[in-house]
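J.: just coords:
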């Protein structure tokens, strides 16, 4: 296997899962006295505020509860060591406050609702409905909160509500940049859709079939970015995610990714440019598309519904076949591109050959850019013992959307509807009346057979007054060769009649 193909397989495996789950800003827990402490982590902006409310359900009046609350900032993106340190702080019951740690131990009468409001709070901050924040985070960072509740009443049922909100909303510091990003990408796809619709309307008589595929990809891309933007907007405003909306957004994204891969495949195969139809290959393209959508939808569903604490075996079972299929699609694309450019080079069709050279260079550039970006991510974000540069992690998700939008823009420019659309359309090979010189073409077809096609010299062409006479003349003067594929479809016959009618 050649080196570029290996690189392409690596790219397809690593970009299979590009959309991560966004962090919520509100959490609800139901616990009993003397249960295990509650731990919750979140990366926040400077000035974010913490709100905690507790509701008690008991038949014993004037029950007492002891609350042990601690907040610790993690120096690294992975707060695994911070959890152990936080647990030690809670067990010591020593109240210490600093720029990185907040710790308080208090006793409350658990009659009804309890809103914790003792803490370091800036005086100019206003309350939300009379509820003041418990703590204000003084630095950007990853924080871990630990809460332990004990009581002398064993029948007590405690509901804990935790909120962390910044001036930007409930989204975390890592996820918030994706909100304006998806908003911009939605507007970008709307602009592409309007431009493509106007160009298609102006040239509606000469549209190629592949241009309809491009329009479908633009439409699904617009829906994908709109659903992701709506998902992040809901989380940012309400603090909680709607699982059904997330699944819908992921499945729309799967549909767009599926149609995008099918588009690149049919373009690489030369559909509408070199081949008038795909024949049995179309069934394989559709089959691969259906299989890819099924695997991608299954992987996204498991990724959303499975909790982090649960086993990821089912998710791995869905991710590995998806990566293998993506690798096969990439290999198919480049193999088809090689065959298509070879055919155009043998036919000496410089206009179409230049078109596919630009398209091939674009795909090669995308592969190189993907490899460089992945090496950067592996070096900066993954192969480090303590990740401190975590604010640009959102680029790992945004990069692939930007890269595909650039590839789509190049495809739109190369296959844009113009007055010269038919230059790139498939045209059956016909003899020309004005060519009196004998030309010799060597065609290396798919069967590896070399065929010599000789054009007839010095034909006395009688006047042709009708299409039927033209077709009869073609049958009598064009030599048929059994080693070459014959024109056996009504579609090719219509194309032949169209080309002959233009010569009249």
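T.: Now that the structure is in, tell me what you want to look at. For clarity, every value in this text was computed on a predicted model and none was experimentally measured. Residues are numbered from 1 along each chain as shown.

J.: for the rest of this, base every contact and every neighbour count on C-alpha atoms.
T.: Fine.

J.: what comes up buried for the longest helix that the chain contains?
T.: Secondary structure of the chain read by DSSP state H shows that its longest helix is helix 313-347. The neighbour-count criterion (16 or more other Cα atoms under 10 Å) identifies 315, 318-319, 321-323, 325-327, 329-331, 333-334, 336-337, 339-341, 343-344 as the buried residues of helix 313-347.

J.: cool, and stretch 238-257?
T.: Counting neighbours by 16+ other Cα under 10 Å, stretch 238-257 gives 239-241, 246-257 as buried.

J.: got a list of contacts for it?
T.: Taking Cα atoms under 8 Å, 6 or more residues apart in numbering as the criterion, the residues outside stretch 238-257 that touch it are 24-26, 163, 169-171, 217, 220-221, 223-224, 227-228, 231, 234-235, 293, 296-297, 300-301, 304-305.

J.: ok, second structure coming up, stack it against the first:
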């Protein structure tokens, strides 16, 4: 066949078929290539808006960094481990988006994907995802806020974070380079879903335990209120997360009709992650005297005293009870707390 150009005059989703009606050519292998180009470049129409989106998100993280990093450097000595962790997440996110944008720009202008830029983008994306989930675990567990920082990340946290990085790196590489079979992709996606479920369950369990611990000490009203507000944000994010999964499945099933909005699937996750990071930066900013949320040694003694008094009262009440019923140890749960308990009890069910 001689080279042939096909002019497209209408925007849409097009597929090229090679067919033959000659029975003598049955089983013939056709080798060749097709070159697709839009008016603006080589990017497919369904992913072209992502290049502008990655550029926009890079600017958004730059603005967040301009606000965060000067305060972080200024109050370095008064800061906590949490602030260093947030700084790492912001830095890795900026590098990730910079490589994603440069990779898309190169593909749009040349027509081939840059391997090195794509690998760097996938690597930084995987590191950012692992760091973000470890940040939520440390935050909901209260390290440096309700518990001493010296306990830091447990080996189990670091193991799960390492698994998150490896699975995300493998999945991202397979999606960009198509190096796995369909069964291999299914196994990786299943592994990612299981790991995400473990993270989600662990985060909400830790958050519930931290809230319960803060309720014991009546002198930590500010910290308790701060964690309650953060719990509202996390529950809202979880609801949006589950809702978008259904939207993503619907869009993928209706790809022929909704191809123009396919780029919104990955874009939503970036916006959700950025919004959650902004909330964390607003709730726990670097300050000269972060006593509002900083852990103090006296907190542990106060918690122990409160626990002893509570156990003594409950023991006396249990002895006086004639019908042998257990005394309720906690006050009535709010709607928010009940929602958190729903996630906590997933493993037990």
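T.: In hand now; what should we look at? The model shown is predicted, which means the values in this text are computed figures rather than measured ones.

J.: quick one on the thing from earlier: from the buried residues of stretch 238-257 of structure 1, pick the one nearest residue 398 of structure 1.
T.: Top of the list for closeness to residue 398 of structure 1, among those and by Cα to Cα, is residue 253 at 13.5 Å.

J.: that closest one -> structure 2?
T.: Taking TM-score structural alignment as the alignment basis, one finds that residue 253 of structure 1 is matched in structure 2 by residue 125.

J.: that match in helix, strand or coil?
T.: Following DSSP: H, G, I helix; E, B strand; the rest coil, residue 125 of structure 2 is assigned to helix.

J.: next up, the contacts around the alignment partner in structure 2 of residue 423 of structure 1.
T.: In structure 2, residue 423 of structure 1 lines up with residue 292, judged by TM-score structural alignment. Counting by Cα under 8 Å, 6+ apart, residue 292 of structure 2 makes contact with 222, 223.

J.: any idea how far residue 220 of structure 2 is from residue 292 of structure 2?
T.: With the distance defined as Cα to Cα, to the nearest Å, residue 292 of structure 2 ends up 9 Å from residue 220 of structure 2.

J.: do residue 41 of structure 2 as well
T.: Relative to residue 220 of structure 2, residue 41 of structure 2 is positioned 58 Å away (criterion: Cα to Cα).

J.: just to revisit the earlier point, which of the contacts of stretch 238-257 of structure 1 fall within strands?
T.: Taking DSSP state E, the ones among these that sit in strands are 26, 163.

J.: now, the contacts of stretch 238-257 of structure 1 that are in helices?
T.: Using DSSP H to define helices, the subset of those located there is 217, 220-221, 223-224, 227-228, 231, 234-235, 293, 296-297, 300-301, 304-305.

J.: show the buried residues in those.
T.: With burial judged by 16+ other Cα under 10 Å, the buried subset of these is 217, 220-221, 223-224, 227-228, 231, 234-235, 293, 296-297, 300-301, 304.

J.: does residue 11 of structure 1 count as helix, strand or coil?
T.: The three-state assignment at residue 11 of structure 1 reads helix, by three-state DSSP.

J.: which residues does it contact?
T.: 367, 370, 371.

J.: secondary structure, neighbour count and distance to residue 103 of structure 1 added to the residues you listed, as a markdown table?
T.: Written out in a markdown table, the entries for the contacts of residue 11 of structure 1 read as follows (DSSP: H, G, I helix; E, B strand; the rest coil; neighbours: other Cα atoms under 10 Å; distance: Cα to Cα, whole Å):
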| residue | secondary structure | neighbour count | distance to residue 103 of structure 1 |
| --- | --- | --- | --- |
| 367 | helix | 20 | 50 |
| 370 | helix | 22 | 45 |
| 371 | helix | 17 | 45 |
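
J.: now, which of the residues you listed sits nearest residue 31 of structure 1?
T.: Relative to residue 31 of structure 1, the closest of these is residue 370; by Cα to Cα it sits at 46.7 Å.

J.: counterpart of the closest one in structure 2?
T.: Mapped onto structure 2 by TM-score structural alignment, residue 370 of structure 1 lines up with residue 241.

J.: what separation is there between that match and residue 234 of structure 2?
T.: 10 Å.
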